[in-house]
Every structure is written in structure tokens, then in C-alpha cells.
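# one predicted model, sequence on top.
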Amino acid sequence: MTVDPPLRRDAERNRRRVLDAAAQQILEHGLGVALEDIARAAGVGIGTLYRRFADREALVEALFDAHVDGVVALAERVLAEDRHGRCVERFVTAVAERQAAELGLSQVLRTGPHGTALAVRARERIGPLAERLLERDRADGSVAPGIGAGDLVLIEIMIGAVQRAGGPQDDTTWRRALSLVLGGLRTGVDGSGAAPDDEAIDRLQGSEGR
């Protein structure tokens, strides 16, 4: 296995500028925004952009991976905290806050032609951490026994829909919706079947951009 050498400081700075500009441009103009416009917003030449990202697909993948890196870091931070109880609640809240700050970037990225593959990649990395959080909370009773990892994705989708409907200025409504949902983590949901499986989650996430 070969490991890419670390980028020089200026090259890494340019890469970060392109990613930040791409996130903003995609949110404002959609996935079809011209790469030239992204380079211009980043303050770099189009050649610099192509040296870091071979094409649009590579850029979108890098943006999505950066988002997943952030979610993984949130889960790992909660797992590392020397606190007991409501680990899942703290994780879900942190993810929702990050989602609000990004204005739903992950949902936009998943609407592209490779959205399902990206979502599967995210699930492979985040799923095991979500299970560890759930196991810890089930042990102390702060999460109902029937709650599964698919439910956490379902919460992300539901809260994301409220955030997009309310817009960036409405911080109150999605937090109220989240508070209502978190109550279900503790009490469980009667008579509604099992947590959504991977197929159901893929179907739900695939419909977000329609």
C-alpha cells in the first residue's frame, strides 16, 4: 500500500481554500456550478484546482469525505469523554449543529449521480461508531432497547428537512424538532417496526434531492 506524501504547507492551504469555496458555491448554485467559478472564489487558478482534484467527481468526493471526517470526530469525541449516559443524544445534537452550520451540504452532495455510493461509504465509517454509542447507552438505560443505528440516520434526515425548510435564520424550530425526537430515543417507539435497514436508508437518502 502506497501512502501519498504530505502536501507542502502552501499546497495544503490551496486545497483547503478550494474545498471551502466549493462547499459555498455548491450550496449557492448546485452541483453543476462551473469549476472555474469555484477556482475564482477560492482565489486560485483553474490549473491549481485540477492539480488537487482531477475532476468534479474527485472534488465532490473530497468534500463529502471531509464532512464524514467531521462526523467521525464527533462520535470519537463523545466516546472518549469520561461521562456516562446520553452519549447518543450528545452525538446526534452535535451532528445536527454541524449540519445547520453547513446548511445541509451533505444532503446536497448526496443528490449527485454518486450520492448512494457516498452514503454507503459514510455508513461504513460512521455505523460502527454509532453502534458503540448505542451499546453504551443501552447499558445504562438512556436509550430504549429497540433503537438502532438506522434510527440515527433517520433523525439526521428528518432534522435536515426541518433545517432546510426553516433556512439559516431559524435556529429555534429545528432545535425544538430535535428535542421532540430525542425524547423518542429515551422512551422508544411502540408499534412502528424495527429501525430502518440499509436499503430503506439508501431509498430515503436518494429521495432527498428530488
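That came through fine.
# all contacts plus neighbour counts: C-alpha atoms, from now on.
Fine.
# and R40, what helix or strand is that in?
Per DSSP states H and E, R40 falls inside helix 35-42.
# ditto for A200
Per DSSP H and E: A200 is located in helix 198-206.
# likewise L129?
In this structure, L129 sits in helix 115-140 according to DSSP H and E.
# what are the buried residues along that helix?
Judged by neighbour count using 16 or more other Cα atoms under 10 Å, the buried positions of helix 115-140 are 115-116, 118-119, 122-123, 126-127, 129-130, 132-138.
# before we move on, the earlier item: for the helix holding A200, which residues meet the burial criterion?
Residues of helix 198-206 classed as buried: 201-202, 205-206 (neighbour count, 16+ other Cα under 10 Å).
# in JSON lines: those, plus distance to A101.
Formatted as JSON lines, these follow (distance: Cα to Cα, whole Å):
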{"residue": "I201", "distance to A101": "23"}
{"residue": "D202", "distance to A101": "24"}
{"residue": "Q205", "distance to A101": "20"}
{"residue": "G206", "distance to A101": "22"}
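# another one to put next to it:
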Amino acid sequence: MKPFDNYEISGCQRLDDAGTPDPNGSITVTCDDDEAEFWTLYGHVQGVRVEALGDYSSREAAEEVYQCITGQPFPNLYESDPHIRRMHLAAEAFALLERAASELEIWQMSCGPEGDPDTQAILGEIRHLFARAAGDGSDEPAPSRDIAITWSVEDVLEIRPDLSEVQAIQVLQWAKRKHDATIGINWEVLACHAEFLFGDAPATPLRLT
């Protein structure tokens, strides 16, 4: 059985045998929203079938169900959405990705004991994606491939309250300029930079404004 390749939401009303609107009528027809008694979500398979999936008291309720099915808001256009096509290709895409990951694993073996860092990071993201698809991992995205540790003006003033905010910014800029990856930035490093730029801290420091 082919999956739905499109969806439609239409306002509907019931008619009696004479074609007059009747909430208890036996005939259901589509209509404009301002005449609708309820809204129906339809699934389409182009050239094969149209199937009513459910009736809802409002268009918004029908759109919420559509979003639950497809993972995206209703597009308000009667067209085959690329997102739906990608959904149907997911199984093929995952199979291809699994083959590519296997080839990358083999290639990694030729890159020494540690392998290539960028490739290793990509493989980690792929494994995380497979775990999410299998329901064995968190729905959160894979951890970032970059990290950043932030030092602020307040941190500088914590160790050198005698400095002004402008001077504290200069200390941070100097620390960035003179950054040594083997040491990093810590309280002692900031204190040394502050001392280099503005001299020793006073015995009883006063906070400048």
C-alpha cells in the first residue's frame, strides 16, 4: 500500500436529501470555512485514492493533527510538500547513511590510532542519529563539535576590584590576544595580565567606576 503523498483540510457540512444544510443530514459535502460545521483531514495518494482521516471541530484542531503526523505546520497549499517526500525516503536515506558510515569507519583505520578528528566527530553525530531513530537516545541534537568558555568583566573585577570596567575589558582583550592553548585562561592568568597592564593590586583595593 502506498503512503499518502499529500494532505488536505476542508470545511464540511451535512445536507438532507433535498440538499439543504442539516446537522443531522446523511450527505456530507465540502464547503467554505464560513459555512463549515466541521473540518476533515484527508490523505491523498495521487491518482489512487483519497481517504478521510478524521473530522474536527475546528480547522486549527485538524492542523494540529497534521503536524503530529508530519512534524511540521500545515502549509495551507494543496501541493505535495517536499518534507513529506523526505519522510517517505527516510528508510532509504538511513540505509545509505549506514553504508557511508561503515566506509568512513574503514577509512578511519588508515588515519592512525586517533583517526581523523573531523571524521570522528561526524561519525559520532551519525551514531547519535541512529540511536535517536531507534528510540535508544535522547531527542536532543548531538553535542556540539565546538565549546566555548566565557570570561566576563565581572570575573576580572572579582580579582581586581580596583580596576574600572573599561580596564577590565582591556584585560580580557589582552588575555584573548596572548592566549596559550597549553595553559588556557584561569583566575591566575587573568591576575597576571591585569598586573602586567595596570601594575600590582593595591593592598586595600578600591573599585573604580
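Received the coordinates, thanks. Treat the numbers as computed from the prediction; the structure is a model and nothing was measured.
# drop the TM-score for these two in here.
Once superposed, the chains reach a TM-score of 0.22 (TM-score structural alignment, normalised by the length of the second structure), with 74 aligned residues with a Cα RMSD of 5.3 Å.
# returning to that earlier point: which elements pack onto the helix holding R40 of the first structure?
The helices and strands touching helix 35-42 of the first structure, judged by 3 or more Cα pairs under 8 Å, 6 or more residues apart in numbering; DSSP states H and E, are helix 9-29, helix 46-52.
# mind doing that once more with 6 Å?
When contacts are defined as 3 or more Cα pairs under 6 Å, 6 or more residues apart in numbering; DSSP states H and E, helix 35-42 of the first structure sits against helix 9-29.
# from the chain's centre, how far out does the helix it packs on sit?
The chain centre lies 17 Å from the centre of helix 9-29 of the first structure; the measure is Cα atoms, centre = their mean, to the nearest Å.
# please apply the same query to stretch 61-77 of the first structure.
Stretch 61-77 of the first structure has its C-alpha centroid displaced from the chain centroid by 7 Å (Cα atoms, centre = their mean).
# mind listing what's buried along it?
61, 63-65, 67-68, 71-72, 74-76.
# L178 of the first structure sits in which helix or strand?
Using DSSP H and E, L178 of the first structure falls in helix 172-187.
# show me what that helix is packed against.
Partner elements for helix 172-187 of the first structure (3+ Cα pairs under 6 Å, 6+ apart): none found.
# try 8 Å this time
Helix 172-187 of the first structure makes packing contacts with helix 87-101, helix 149-166 when contacts are defined by 3+ Cα pairs under 8 Å, 6+ apart.
# let's have those helices in JSON lines, adding distance to N14 of the first structure and mean neighbour count.
Listed next are these as JSON lines, based on distance: least, Cα to Cα, whole Å; neighbours: other Cα atoms under 10 Å:
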{"stretch": "helix 87-101", "distance to N14 of the first structure": "22", "mean neighbour count": "19"}
{"stretch": "helix 149-166", "distance to N14 of the first structure": "30", "mean neighbour count": "18"}
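# make TSV from these and add distance to S179 of the first structure to it.
TSV is the format used below for those (distance: least, Cα to Cα, whole Å):
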stretch	distance to S179 of the first structure
helix 87-101	9
helix 149-166	10
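# closest one to L185 of the first structure among the ones you listed?
When those are compared by Cα to Cα, helix 87-101 sits nearest L185 of the first structure, at 7.9 Å.
# and the closest one with helix 149-166, angle?
For helix 87-101 of the first structure against helix 149-166, the angle by axes from the mean of the first three to the mean of the last three Cα atoms, to 10 degrees is 30 degrees.
# what comes into contact with helix 87-101 of the first structure?
Contacting residues not belonging to helix 87-101 of the first structure are listed as 71, 74-75, 78-79, 105-106, 130, 133-134, 136-137, 143, 152, 155-156, 159-160, 163, 168, 178, 182, 185 [Cα atoms under 8 Å, 6 or more residues apart in numbering].
# if you set the cut-off to 7 Å instead, what comes out?
Contacts with helix 87-101 of the first structure, where a contact means Cα atoms under 7 Å, 6 or more residues apart in numbering, come from 71, 74-75, 78, 133-134, 137, 156, 163, 182.
# quick one: contacts for A175 of the second structure?
Counting by Cα under 7 Å, 6+ apart, A175 of the second structure touches 190, 193.
# can you give me the helices in the second structure?
Residue ranges of the helices in the second structure, as given by DSSP state H, are 59-70, 82-88, 90-108, 117-133, 153-159, 165-177, 187-198.
# how many neighbouring residues does R49 of the second structure have?
For R49 of the second structure, the neighbour count with other Cα atoms under 10 Å is 10.
# what of A168 of the second structure?
Applying other Cα under 10 Å, we find 22 other residues in the vicinity of A168 of the second structure.
# ok, now the one 3 residues further on?
By the measure other Cα under 10 Å, the count of residues near V171 of the second structure is 24.
# okay, it and V156 of the second structure: tell me how far apart.
Applying Cα to Cα, to the nearest Å, one obtains 8 Å for the distance of V171 of the second structure from V156 of the second structure.
# likewise for V45 of the second structure?
Taking Cα to Cα, one finds V45 of the second structure at 64 Å from V156 of the second structure.
# pick out whichever of those two has more residues nearby.
The neighbour comparison of V45 of the second structure against V156 (other Cα under 10 Å) goes to V156, with 23 against 16.
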